[in-house]
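Student: A structural model of the following input is requested.
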Amino acid sequence: MPYHNVQDPERLQSLISAMMLIESDAELDILLKHLVRSACDLVGARYGALGVLDASGQRIAEFITFGVDDAQRQAIGDLPVGRGLLGEVIHAGTSIRVDVMPTETLSALPPNHPPMHNFLGSPVRTADGFVFGNLYLTNKLEGQFTEEDEGLIETLGRAAGLVIDQANQRTRIRGLTLVEERERMARDLHDTVIQRLFAVGLSLHAALTKSLPDDVSVQINEALDDLDDTVRRIRTTIFEITQGPTADRPSLRSQVLRTIDELPSAAGLHIDVMFDGPLDSAVGSQSCEQIITSLRELLSNVVRHAQADRAIVHLALTDGRLEMRVEDNGSGMTTATTSGNGLTNLSTRAESLGGDFAVTLGSKGGTVATWRARNLAI
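Tutor: This next block holds a predicted model:
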């Protein structure tokens, strides 16, 4: 029975009041408790519960009750998972009203469960038709549950579904805002702090090429070691920031930093990293995996063949196209750096993402490996 066929103005007012009660900015768990109580008040039920379904939509993951206290809940024991009459409502996906409880249903109740005389169950659907859970009401205080009761509860359930959508959306927005703030902090640390330290390090490194007293050279080398250690610590901090509890997977930036930190210290290779563009938001998980695998191969080539002590890793995303460049100050292009299965694999991975791979001689010696990709959404 649709709610607009309800003739009693007091019942319509009660429905409006119940809808207004759950229309608030409260947290979802508070909203759900309001919903169960409002449903009981609306149709005069002694007991009520909301069974929130799990991802499968077939089992109860959370059971929120009204009409029983904590001691009674503990005495009842384990919460239901969705069998019996409760399961019938789940599988039917529509309201079910029972005037007299079947004997088999009563006999299946836990020993300390309150007696049940009649029953009304109705789904709570979100705006997209997804069944969030089901309202279960029992022991109407006066008489039996009516068709009018059923219509009122169905209407309340639809209204509650919209409110639940809004609450979930607020949670998603808060989570997104938190992730964005973490990424902003990580970018600031990298793009401002690390790059300034990088510039200082280059200046000190350039000073070492000049004729300096031994004690000054020692001090400069110590300062460079301190800078390297500081950069490593900041990279660790960036990684921790971008691994917040709302992240579904590690960001591309954090995976790049972790990959570099995994290189053995015995390699004696100092690596500086630069990022440009929305790398964390525009690159899909499969593409990210290909990028990291390729980066490991490129760095491995530098360690094994380049005879370098410094390298620069630069990832830039512009107009949906990614360019990853690894440049070292080593011995330049040799047969080892321009042939082999490793380079073939790098080309294959790039081509699988609509890109290419090339190795060239650096303008000041060393080798520049450039890996590009464009199909990054996957």
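Student: from here on, contacts and neighbour counts on C-alpha atoms
Tutor: OK.
Student: what's Gly157 in contact with, if anything?
Tutor: Counting by C-alpha atoms under 8 Å, 6 or more residues apart in numbering, Gly157 makes contact with Ser122, Pro123, Val124, Arg125, Leu135.
Student: Another sequence for comparison is provided below:
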Amino acid sequence: MTEEGPGAADGPPSSKPPRLPMLLEAVLSVGTDLGLRATLQQIVDTATALAGARYGALGVLDPERNTITELFTSGLTDTERQRIRGFPDGHAGLLGVLVEEPEPLRCDDLTADPRSSGEPPGHPRMRSFLGAPIRVHREVFGNIYLAEKHTGHFTDTDMALLRVLASQAGSAIGNARLHETAQQRERWIEGAAAVTTALLSGTGATDALMTVAEQARMLADAAAGVILQPTEDGGMEIVTASTLDDPAGLVGTVIEAGAPVLVQLLGGEPVFLNDSATDPRMTTHVRTRFGPSMMLPLQSGGRLIGTLALPRRRGGRPYTAVERLLASQFASQAALALVMADAQYNREQLAVYEDRDRIARDLHDLVVQRLFATEMMLESTRRRAAAPDTDELLTRAVDELDSTIQEVRTAIFALQQPPAEAPATFRGRVLRETRGAAAVLGFQPSVQFTGAVDSLVRQPADAQLLAALRGALAAAHRRTGVSAIEVEVDATARLPDGRASVRLAVADDGRNDDGSRSTTFTWQAPL
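Tutor: Prediction:
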């Protein structure tokens, strides 16, 4: 039976309110919220109520794979949602027919229709069905599905109403998508600007990579933000990971050379994965933790710095074409910022080194030479002096000058060391320990080296001496009234049996708990 107008087969006019005003109200209400997800939920709720259906759903289609990526439902209770093991992907049944042939579709009995594929486990029983596509600028955005008409089956009027609502929904979705895209673009631009500002403020290399990974993770709503860098053997290793979950097992993970995904990554091409856990291009053990993922090259001026990976959780929402574009643009901007930050850091380090070299040259050429000349003059005067007290004073003056010369030479050596790098020499490690203690003590301990400590002191003596030095500095800090500490490392010392050894002496001017003057701490080990 066909209908001649609204309500013709829906019962007497007095039995239910006319649906034309309801339709007009629905058309006016749809799209009042510019948020896309809120708009989609509003559309399915409105269609379900307008058609008098018990259940409704709106499936969002992926234009590349022509599958349902998101499903907004109406009429399902929380218990019913939990019982459904998995929502359909649009490949089978009447939903698949509607995806393949985007035209309105009606069925009075799903159980008798040969095109139906049945209901998923836990799904509520349904018989009547009505569906219609939603088009946005000639593109099929998704489909509206209605089921279980209260009066038994859907009518031509229901189909006509659904057509009108789907058409209006297309316009509302188009506006909402434009609004959401604009907001997304604004967030990504602000995020890229924040990364650039942070990197150019002088953060270290490790902090810079973490800044990029963390900002990208938040912008992409990803489960993790990961930075990979090329290895010497042609693979890629995760060097930085930002995640809300436990990052254990991520940092240090290596994509071995020859892995299929590396062909694109090392070539500077982005890689987009629908499911990291099942994609054959992925070979690492951590892939089972993630689902949809983007792997974006960090390159600038033909230089590949690394790869930014943004995986989502298993079963997570796939990345849209807009998200992929914005993330790729962010990666390009971040790579440029990393290069600029690295160049700025190198310029600053060069300026520091040049300044240190200048100070070291001044100390060596002027101060040390003058002190040495003064020491020679005092030594000559001491030999000529006849009075015992004069001889003692001059001897003390010579010793003080010799100690001062040693201190200045130590300062020259310290100025020549890279400030941010871990020292490679034994002398440098001793100075690092005393500089670290200075932050706690409030003053810099005096350090003097005797002998070729860098070439003579080896393992295990070097590690033992550094441990003893830490303990002695900590003990000095605990004493009262300490205002000066003298550290001496002598690589020319001898043990009682005559063997060569290294000797550590740490003396301070503080007092012990019993009020006595502190004694010099000594430690000695064979070389």
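Student: For Ser117 of structure 1, which residues are in contact?
Tutor: Quick fix: residue 117 of structure 1 is His, not Ser. His117 of structure 1 makes contact with Asp99, Val100, Met101, Thr138, Asn139, according to C-alpha under 8 Å, 6+ apart.
Student: and Phe290 of structure 2, what pairs with it in structure 1?
Tutor: In structure 1, no residue is paired with Phe290 of structure 2 according to TM-score structural alignment.
Student: just the buried members of the contacts of His117 of structure 1?
Tutor: If you count burial by 16 or more other C-alpha atoms under 10 Å, the buried members of the contacts of His117 of structure 1 come out as Asp99, Met101, Thr138, Asn139.
Student: now, among the residues you listed, which is nearest to Gln290 of structure 1?
Tutor: Of all the buried ones among the contacts of His117 of structure 1, Gln290 of structure 1 sits closest to Thr138, with 56.3 Å by C-alpha to C-alpha.
Student: Give the equivalent position in structure 2 for Pro110 of structure 1.
Tutor: Mapped onto structure 2 by TM-score structural alignment, Pro110 of structure 1 lines up with Pro120.
Student: In strands only, show me the contacts of Gly157 of structure 1.
Tutor: Mapping the contacts of Gly157 of structure 1 onto strands (DSSP state E) picks out Ser122, Pro123, Val124, Arg125, Leu135.
Student: Identify the residue of structure 2 aligned to the second one.
Tutor: For Pro123 of structure 1, the aligned position in structure 2 is occupied by Pro133, per TM-score structural alignment.
Student: quick one, what contacts its match?
Tutor: By C-alpha under 8 Å, 6+ apart, Pro133 of structure 2 lies in contact with Leu98, Pro102, Glu103, Pro104, Val140, Phe141, Gly142, Asn143, Ile144, Ala166.
Student: one more time with 7 Å
Tutor: Pro133 of structure 2 sits next to Pro102, Glu103, Pro104, Val140, Gly142, Asn143, Ile144, Ala166 when contact means C-alpha atoms under 7 Å, 6 or more residues apart in numbering.
Student: Repeat that for Arg384 of structure 2.
Tutor: Applying C-alpha under 7 Å, 6+ apart, no residues qualify as near Arg384 of structure 2.
Student: Which ChimeraX command selects the buried ones in the contacts of Pro133 of structure 2?
Tutor: To isolate the buried members of those in ChimeraX, using 16+ other C-alpha under 10 Å:
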select :102,104,140,142,143,144,166
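Student: could I get the contacts of Pro133 of structure 2 as CSV with distance to Ala525 of structure 2 and secondary structure?
Tutor: CSV is the format used below for the contacts of Pro133 of structure 2 (distance: C-alpha to C-alpha, whole Å; DSSP: H, G, I helix; E, B strand; the rest coil):
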residue, distance to Ala525 of structure 2, secondary structure
Pro102, 86, coil
Glu103, 89, coil
Pro104, 90, coil
Val140, 81, strand
Gly142, 79, strand
Asn143, 81, strand
Ile144, 83, strand
Ala166, 87, helix
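Student: quick one on the thing from earlier: same list (the contacts of Gly157 of structure 1) but as a markdown table, adding distance to Ile194 of structure 1.
Tutor: Converted to a markdown table, these look like this (distance: C-alpha to C-alpha, whole Å):
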| residue | distance to Ile194 of structure 1 |
| --- | --- |
| Ser122 | 58 |
| Pro123 | 54 |
| Val124 | 51 |
| Arg125 | 50 |
| Leu135 | 55 |
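Student: Which contacts among the residues you listed does structure 2 share?
Tutor: Cross-checking the contacts of Gly157 of structure 1 against structure 2 gives Ser122, Pro123, Val124, Arg125, Leu135 as conserved contacts, using both residues aligned by TM-score structural alignment, their matches' C-alpha atoms under 8 Å.
Student: wait, which of those residues is closest to Ile60 of structure 1?
Tutor: So of the kept ones among the contacts of Gly157 of structure 1, ranked by how close each gets to Ile60 of structure 1 (C-alpha to C-alpha), first place is Leu135, at 11.7 Å.
Student: State the distance from the residue mapped onto that closest one from structure 2 to Gln41 of structure 2.
Tutor: Residue pairing (TM-score structural alignment): Leu135 of structure 1 is matched to Ile144 of structure 2. For Ile144 of structure 2, the distance to Gln41 of structure 2 equals 11 Å [C-alpha to C-alpha, to the nearest Å].
Student: repeat for Ala176 of structure 2
Tutor: Ala176 of structure 2 is 12 Å from Gln41 of structure 2, where distance means C-alpha to C-alpha.
Student: Neighbour count for the two, which is higher?
Tutor: Neighbour comparison, Ala176 of structure 2 and Gln41: the larger count goes to Ala176, with 22 against 17 (by other C-alpha atoms under 10 Å).
Student: ok so the more buried one is a strand residue?
Tutor: No: judged by DSSP: H, G, I helix; E, B strand; the rest coil, Ala176 of structure 2 forms no part of a strand; its state is helix.
Student: What number of residues are in the vicinity of the corresponding residue of structure 2 for His34 of structure 1?
Tutor: Using TM-score structural alignment, the partner of His34 of structure 1 in structure 2 is Gln42. Gln42 of structure 2 has 20 neighbours, counted by other C-alpha under 10 Å.
Student: Alright, I will stop here.
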